[in-house]
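Visitor: Prediction below, plus the sequence it came from.
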Amino acid sequence: MKFVTFSHKKAGHHHHAGVLDGEQVACLTEAGLAASVLEIVQGAKSALDKIRGGLTQAPRYALADVTLEAPIRPGKVLCSGINYKGHAEENPNAKMPTEPFFFAKLPSSVVGPDVPVEKPVRSEQMDYEVEFTAVIGKPLHKASEFDVMAAIFGYTLLNDISARDVQFKDSQITIGKNFAGFAPIGPCIVTADELTRPDDVALKTRLNGKLLQNGSTSDWLFSLPRLISFLSHYVPLEPGDLVSTGTPAGVGAFQKPQIFMKAGDVVEIEAAGIGVLRTPIVAG
């Protein structure tokens, strides 16, 4: 299933949990099946079984008539740094890592599909990164690699927007990655049972329609079990947390010449099986 959070004028513009079904959204909240997508993630199999049993009775809205929001409000957003061979090779300053590297995107930076994001006044190097992202479904702490996949609820997309001139100056990675709106996620969360090969997912980024990233998770340096097991030995993970897996080659900072986003641009990131996450850039 593909879970979304949405609002609709007929539903009072409230935040509702829904299931994306082609060009329709089935409203789980109005059907009494789930108040939020986070509730579904926390409820795991029992929540999914309840939804499957009652889905046919859920009110439906045309996708064109609803506003999709960030599919979940995560407690933590933890992002893998250099985790694609191609991205490591395109960065002249990168060293091939011997173990995973992580940084945090703050939950306050999370926005949903089609939400305008301001180009910061304090940056002239606003960059994009398509990132395939796991949604944690069960607590993980000091987990073995063997235990990881069973604890993943599903997958979504994250655009790891970055202010490179801030990020690279004095290693200000936290500030450079966390301007307002710098963590668009969505458009949905696809359950793990429907996306069974996370290690072979095509990823793309288009800026104003021009294809700039065209990669695949098959280029990972570290597998998903390795990434999340490693991380869980340092940071306890909880249901609803997001763990991104890095970005493939083609980011703006390493284009020749460099390409950075500006007001008026539209960036779209895409993953096979998940969909397209669109973000317009506006003046700050």
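Guide: On my side now, so go ahead. Model, not experiment: these values are computed from the prediction.
Visitor: Only C-alpha atoms from now on, for both contacts and neighbour counts.
Guide: Noted.
Visitor: quick one: furthest residue from the center of this structure?
Guide: The centre of the chain is farthest from one residue, residue 57, which by C-alpha atoms, centre = their mean lies 29.7 Å away.
Visitor: Name the helix or strand for the spatially closest residue to it that is not a sequence neighbour, please.
Guide: Distances taken as C-alpha to C-alpha, 6 or more residues apart in numbering place residue 31 nearest to residue 57, at 6.9 Å, with adjacent residues excluded. Under DSSP states H and E, no helix or strand contains residue 31.
Visitor: From what I see, the residue farthest from the centre of the chain and residue 32 are in contact.
Guide: No. Taking contacts as C-alpha atoms under 8 Å, residue 57 lies outside contact range of residue 32: 10.0 Å.
Visitor: sorry, back to before: the residue nearest to residue 57 contacts residue 53, correct?
Guide: No. The pair residue 31 / residue 53 is not scored as a contact, 11.5 Å apart, by C-alpha under 8 Å.
Visitor: want to compare, so here's the second one:
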Amino acid sequence: MKLLSYRSADRRSWGALVDGEILDLAAANPGWPTLAYALGDAGADGIGNAVTAAANTAHRVALDSVELLPVVPDPQKILCVGLNFEKHRIETGRERTEYPVIFTRFPDTFVGHGAPLVRPAESDRFDFEGEVALVIGRGGRRIAQDNALDHIAGVTCLNDGSIRDFQSHTHQFTPGKNFPATGSMGPWLVTLDEIVDLAELELTTRLNGAEVQRAPLSDLTYSIPEIVAYCSSWTELRPGDVIVTGTPGGIGARREPPLWMKPGDVCEVEVSGVGVLRNAIVGED
């Protein structure tokens, strides 16, 4: 099942992709105004039942007639794991840590598939970071690794676009990760029941059609169950929260010469079995 959030005629909604069209599940289920709310109320299984019930009666919208939003436009938390591919850790010169490196992003830093990523006026060091993002379907605190997958609704593609000079102002990543509209998430969430093995998902990033990153999730330093268990040890995960699992080696900042995203470029993040997230780059001015 593919779930997405969108805007159509100034109305924000969400739905399921069925036969190339969007089944408007918000209209069919007024008690579920957003995907995050529906996950909290019914979970992915309940949404699946709603898709079946509404398949022949719910309003449908052409996919190419809407503006796609980030899969979850309103998460309570966006938790990002840094340095979680060994090749990326090595290229940054960082020591391996005993625990996952976690930083946060704000919801307004993300746009959806097809929307432009905005290089801010303050910097031209705008870097790509293709990643796989998890969306929490069932909340919890102190989740055991053995139960972690039960709490994941599904996965989506994410570009953790980074302003590198601001990121390195101090040892805290926050400024370089939170300029508005510098990251993207989408095009849709693929529910976990459609993914045979998370570890075998392959992540690829392309800039202007040229491959710049590629790695399977089996290369993660901290596995998905480890990440979910660790994050839930210190914060309560809630339905709709997003956990971003890390980027592979090959980032633009560590190339010679550096490779920055600039206005006119197009960046794509592809996750096997999920889809392709595509965004053009524009200047803020």
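Guide: Perfect, I can see it now. Everything quoted here is computed from the prediction, not taken from an experiment.
Visitor: circling back: what residue in the second structure is paired with the residue nearest to residue 57 of the first structure?
Guide: With TM-score structural alignment as the criterion, the equivalent of residue 31 of the first structure in the second structure is residue 28.
Visitor: quick one: that match from residue 60 of the second structure, how far?
Guide: Residue 28 of the second structure sits 10 Å away from residue 60 of the second structure, going by C-alpha to C-alpha, to the nearest Å.
Visitor: what's the answer for residue 211 of the second structure, then?
Guide: In terms of C-alpha to C-alpha, residue 211 of the second structure sits 36 Å off from residue 60 of the second structure.
Visitor: for residue 177 of the second structure, same thing?
Guide: 36 Å.
Visitor: Please say which of those two ends up with more neighbours.
Guide: Shown here are residue 177 of the second structure and residue 60; by other C-alpha atoms under 10 Å, residue 177 has more neighbours (22 against 18).
Visitor: Show the end-to-end separation of stretch 231-249 of the second structure, please.
Guide: Span of stretch 231-249 of the second structure from end to end, C-alpha to C-alpha: 23 Å.
Visitor: actually stretch 180-194 of the first structure, not the one I wrote
Guide: Start-to-end, stretch 180-194 of the first structure (C-alpha to C-alpha) is 32 Å.
Visitor: Quick one: distance of it to the chain centre.
Guide: 4 Å (C-alpha atoms, centre = their mean, to the nearest Å).
Visitor: in the second structure, what residues pair with it?
Guide: Taking TM-score structural alignment, stretch 180-194 of the first structure hits residues 180-194 over in the second structure.
Visitor: contacts for that stretch?
Guide: Residues outside stretch 180-194 of the second structure that contact it (C-alpha atoms under 8 Å, 6 or more residues apart in numbering): 1-5, 44, 68-71, 108-113, 116-119, 135, 152-162, 274-277, 279.
Visitor: That stretch: which residues count as buried?
Guide: For stretch 180-194 of the second structure, the neighbour count (16 or more other C-alpha atoms under 10 Å) marks 180-192 as buried.
Visitor: Beyond the longest helix belonging to the first structure, next helix or strand please.
Guide: Ranked by residue count, the top helix of the first structure under DSSP state H comes out as helix 37-54. Later in the chain than helix 37-54 of the first structure, the nearest helix or strand by DSSP H and E is strand 60-62.
Visitor: In contact with residue 105 of the second structure, which residues?
Guide: 78-80, 174, 177-178.
Visitor: Which of these are still contacts in the first structure?
Guide: For these, the contacts that are reproduced in the first structure, applying both residues aligned by TM-score structural alignment, their matches' C-alpha atoms under 8 Å, are 78-80, 174, 177-178.
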